[in-house]
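Asker: the amino acid sequence is not available; the structure is as follows:
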């Protein structure tokens, strides 16, 4: 019977090297999945390295009916789901009493959804439960408190966006920035009111707001028009005005829907 060939030292060295590589690989993968330190209230990263920030500015110059509330909630749901882990969402409303101080209704970061969970190191069901409890529920709760039966006497949209564009957590260092404007798009404040001057660009050029533009370079902007039975001005003219205004701010103006 032929003698079984013994394995030489190179075989064992290779096997040991393979095992060590596997062990180090597992440790490296585990280290990469270690979460950064986060704020206990907002779930946002303590190092302020937000991967994205979406601001939803909701204007209620007229009361929202049940249909309006339903689609605004659906919009918030979609934007919240689209965020990456640690992505920030801020819900804000204009402030008629102090136009340059828009009110922050809620601001927080996604702890990650089940869709983005790593099944090797994470439990998708637990991830979804955490997302619902820490992010979705408080966001929707605050939205419902503010949006129901709330009416503003004016709509200082430009002033609000000027301040929002100046937020420290909404600067060019954030890789992905979005601004969602939910409104009938009727700018109405002391410094410029479409109800008084219409959408004539020359009238806007004579206003104090002409030289006061928000820094929205690189920001993806989408305007969602609140349905009205009757609009004070032709909607096409209003949309054209805002398209020009956003282009002058450097924003990536996507659409008005």
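Answerer: Alright, I've got the coordinates. Only a predicted model underlies this, so the values are computations on that prediction, with no experimental measurement involved. Residues are numbered from 1 along each chain as shown.
Asker: okay, CA-based contacts and neighbour counts for the rest of this
Answerer: Will do.
Asker: residue 156: how many residues sit nearby?
Answerer: The number of residues packed near residue 156 is 29, by other Cα atoms under 10 Å.
Asker: test my guess that it contacts residue 101.
Answerer: No: the criterion here is Cα atoms under 8 Å, and residue 156 misses it with residue 101 at 10.0 Å.
Asker: so what sits against both of those two?
Answerer: Residues touching both residue 156 and residue 101 (Cα atoms under 8 Å, 6 or more residues apart in numbering) are 94, 95.
Asker: quick one: the strands in the stretch 1-150 of the chain?
Answerer: Per DSSP state E, counting those that start in this stretch, the stretch 1-150 of the chain carries strands over the ranges 52-58, 88-93, 103-109.
Asker: give me every residue that touches residue 238.
Answerer: Neighbouring residues of residue 238 by Cα under 8 Å, 6+ apart: 185, 186, 199.
Asker: where's the first one relative to residue 243, distance?
Answerer: For residue 185, the distance to residue 243 under the criterion Cα to Cα, to the nearest Å works out to 11 Å.
Asker: these two: who's more crowded?
Answerer: Between residue 185 and residue 243, residue 185 has the larger neighbour count (other Cα under 10 Å), namely 22 against 17.
Asker: show me what contacts that one?
Answerer: Residue 185 neighbours (Cα under 8 Å, 6+ apart): 157, 225, 238, 239.
Asker: sort out which residues of the host helix or strand of the last one are buried, please.
Answerer: The reference is to residue 239. Taking DSSP states H and E as the criterion, residue 239 maps to helix 235-249. Going by neighbour count (16 or more other Cα atoms under 10 Å), the buried part of helix 235-249 is 238, 239, 241, 242, 243, 245, 246, 249.
Asker: want to throw these into CSV with distance to residue 207?
Answerer: Shown next, in CSV, are the buried residues of helix 235-249 (distance: Cα to Cα, whole Å):
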residue, distance to residue 207
238, 17
239, 19
241, 15
242, 15
243, 18
245, 13
246, 17
249, 16
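Asker: before we go on, here's another structure to hold up against the first:
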């Protein structure tokens, strides 16, 4: 048997290389076809983390304050929220007692990929069109003056819904935290314990305060000048009680203030 020429050996190596590449592509395509596809909210089961933004739109919000709210929310999504984490946005108005529905709800999709195996431009385009733009639009909805601000009731309803039920969750609120409904009002309040008792009394037969599991609660206060020391102290006492049932390694309650100086209306 004659020895193969150098040219023949190179041809065999080339053919073998082509075969290996083809087999690799077949295997990769099989891998992709076996991966679960995102649903209509960009989510791939199982969703193990959720972030809920709650924006109190029951009173006017100065543009300076609203701009900072949007900036903080977008930074949280960009730097903290993970891929395939469900992000929802709710707004609080006087209608939130019976019509509390998200104005946005979608999982954060993949934002980048490998140039070798994926269409990176298509991935980035889907991220922008299916997630980033709708999310930013939801944050930009203008606030309107409402006769009530049922913040406590809305948060309880969220805690009882699927919106915050996950391995770990994050609840981010942008509000002056001035609870005002037929159940309890912090306007004119001078006794935090009395405000708590009033809320509990009116909630008899329903959940009195939320129970959170492994939830990072972040309060971003919309400043209202002219609240007064007594009302401010009452507000602090009420919400300390309200958020007092939160267990788990991820459980936390932090507060921060937004810029601006809107007067109490």
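Answerer: It's in. Everything quoted here is computed from the prediction, not taken from an experiment.
Asker: hmm, back to that, now the helix holding residue 239 of the first structure on the second structure. Mean distance?
Answerer: For helix 235-249 of the first structure, the mean deviation from the second structure after alignment is 3.0 Å (mean Cα distance after the TM-score superposition for the first structure).
Asker: what's the answer for stretch 69-76 of the first structure, then?
Answerer: Mean deviation of stretch 69-76 of the first structure relative to the second structure after superposition (mean Cα distance after the TM-score superposition for the first structure): 1.5 Å.
Asker: residues in the second structure aligned with that stretch?
Answerer: Across the second structure, the stretch matching stretch 69-76 of the first structure (TM-score structural alignment) is residues 66-73.
Asker: buried residues of the matching stretch, list them for me.
Answerer: Buried-residue list, stretch 66-73 of the second structure, by 16+ other Cα under 10 Å: 66, 69, 70, 73.
Asker: equivalent analysis for stretch 219-235 of the second structure, please.
Answerer: Within stretch 219-235 of the second structure, the residues that count as buried by 16+ other Cα under 10 Å are 219, 220, 221, 222, 223, 224, 227, 231, 232, 234, 235.
Asker: near residue 252 of the second structure, how many other residues are there?
Answerer: For residue 252 of the second structure, the neighbour count with other Cα under 10 Å is 15.
Asker: which residue is the nearest non-sequential neighbour of it?
Answerer: residue 216 (4.7 Å; Cα to Cα, 6 or more residues apart in numbering).
Asker: from residue 204 of the first structure, how far off is the corresponding residue of the first structure for that neighbour?
Answerer: With TM-score structural alignment as the matching criterion, the partner of residue 216 of the second structure in the first structure is residue 220. Here residue 220 of the first structure is placed at a distance of 24 Å from residue 204 of the first structure (Cα to Cα).
Asker: ok so, going back, reformat the contacts of residue 238 of the first structure as TSV; add distance to residue 31 of the first structure and secondary structure.
Answerer: Converted to TSV, those look like this (distance: Cα to Cα, whole Å; DSSP: H, G, I helix; E, B strand; the rest coil):
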residue	distance to residue 31 of the first structure	secondary structure
185	48	coil
186	51	coil
199	56	coil
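Asker: of the residues you listed, which is the nearest to residue 165 of the first structure?
Answerer: residue 185 (17.8 Å; Cα to Cα).
Asker: which residue in the second structure lines up with the closest one?
Answerer: By TM-score structural alignment, residue 185 of the first structure lines up with residue 177 in the second structure.
Asker: swap in residue 151 of the first structure?
Answerer: Match for residue 151 of the first structure (TM-score structural alignment): residue 145.
Asker: how far away is its match from residue 97 of the second structure?
Answerer: On the measure of Cα to Cα, residue 145 of the second structure and residue 97 of the second structure end up 16 Å apart.
Asker: tell me which of those two has more neighbours.
Answerer: Using other Cα under 10 Å, the more surrounded residue of residue 145 of the second structure and residue 97 is residue 97, with 17 against 14.
Asker: ok, now which ones touch that one?
Answerer: Neighbouring residues of residue 97 of the second structure by Cα under 8 Å, 6+ apart: 150, 153, 154.
Asker: same question, residue 46 of the second structure
Answerer: By Cα under 8 Å, 6+ apart, the contact list for residue 46 of the second structure is empty.
Asker: please report how far it lies from residue 85 of the second structure.
Answerer: 10 Å.
Asker: equivalent analysis for residue 184 of the second structure, please.
Answerer: Counting by Cα to Cα - residue 184 of the second structure and residue 85 of the second structure are separated by 34 Å.
Asker: for residue 72 of the second structure, same thing?
Answerer: Separation of residue 72 of the second structure from residue 85 of the second structure (Cα to Cα) stands at 18 Å.
Asker: next: residue 174 of the second structure.
Answerer: Applying Cα to Cα, the value for residue 174 of the second structure to residue 85 of the second structure is 20 Å.
Asker: what of residue 131 of the second structure?
Answerer: Relative to residue 85 of the second structure, and taking Cα to Cα, residue 131 of the second structure is found at 12 Å.
Asker: try residue 104 of the second structure
Answerer: 14 Å.
Asker: settle it for me: which of those two has more neighbours?
Answerer: Shown here are residue 104 of the second structure and residue 85; by other Cα under 10 Å, residue 85 has more neighbours (23 against 20).
Asker: what's the more buried one aligned with over in the first structure?
Answerer: Using TM-score structural alignment, residue 85 of the second structure sits opposite residue 87 in the first structure.
Asker: so which bits of stretch 186-197 of the first structure are buried?
Answerer: 186, 187, 188, 189, 192, 193, 194.
Asker: apologies, that question was intended for stretch 47-60 of the second structure.
Answerer: For stretch 47-60 of the second structure, burial by neighbour count (16+ other Cα under 10 Å) applies to 49, 50, 51, 52, 53, 54, 55, 56, 57, 58, 59, 60.
Asker: quick one: the helices in the second structure?
Answerer: Remark: helices assigned in the second structure by DSSP state H are 6-34, 63-79, 120-127, 133-139, 151-160, 192-202, 229-242.
Asker: just to revisit the earlier point, I'd say the match of residue 85 of the second structure and residue 113 touch.
Answerer: No: using Cα under 8 Å, residue 87 of the first structure is not in contact with residue 113; the gap is 11.0 Å.
Asker: can you pull the contacts of the most centrally placed residue in the first structure?
Answerer: In the first structure, the centroid-proximal residue (Cα atoms, centre = their mean) is residue 54; its distance is 1.3 Å. By Cα under 8 Å, 6+ apart, the contact set of residue 54 of the first structure is 79, 88, 89, 90, 177, 178, 179, 180.
Asker: how do the residues you listed look in the second structure, which are kept?
Answerer: Contacts conserved in the second structure for the contacts of residue 54 of the first structure, using both residues aligned by TM-score structural alignment, their matches' Cα atoms under 8 Å: 88, 89, 90, 177, 178, 179, 180.
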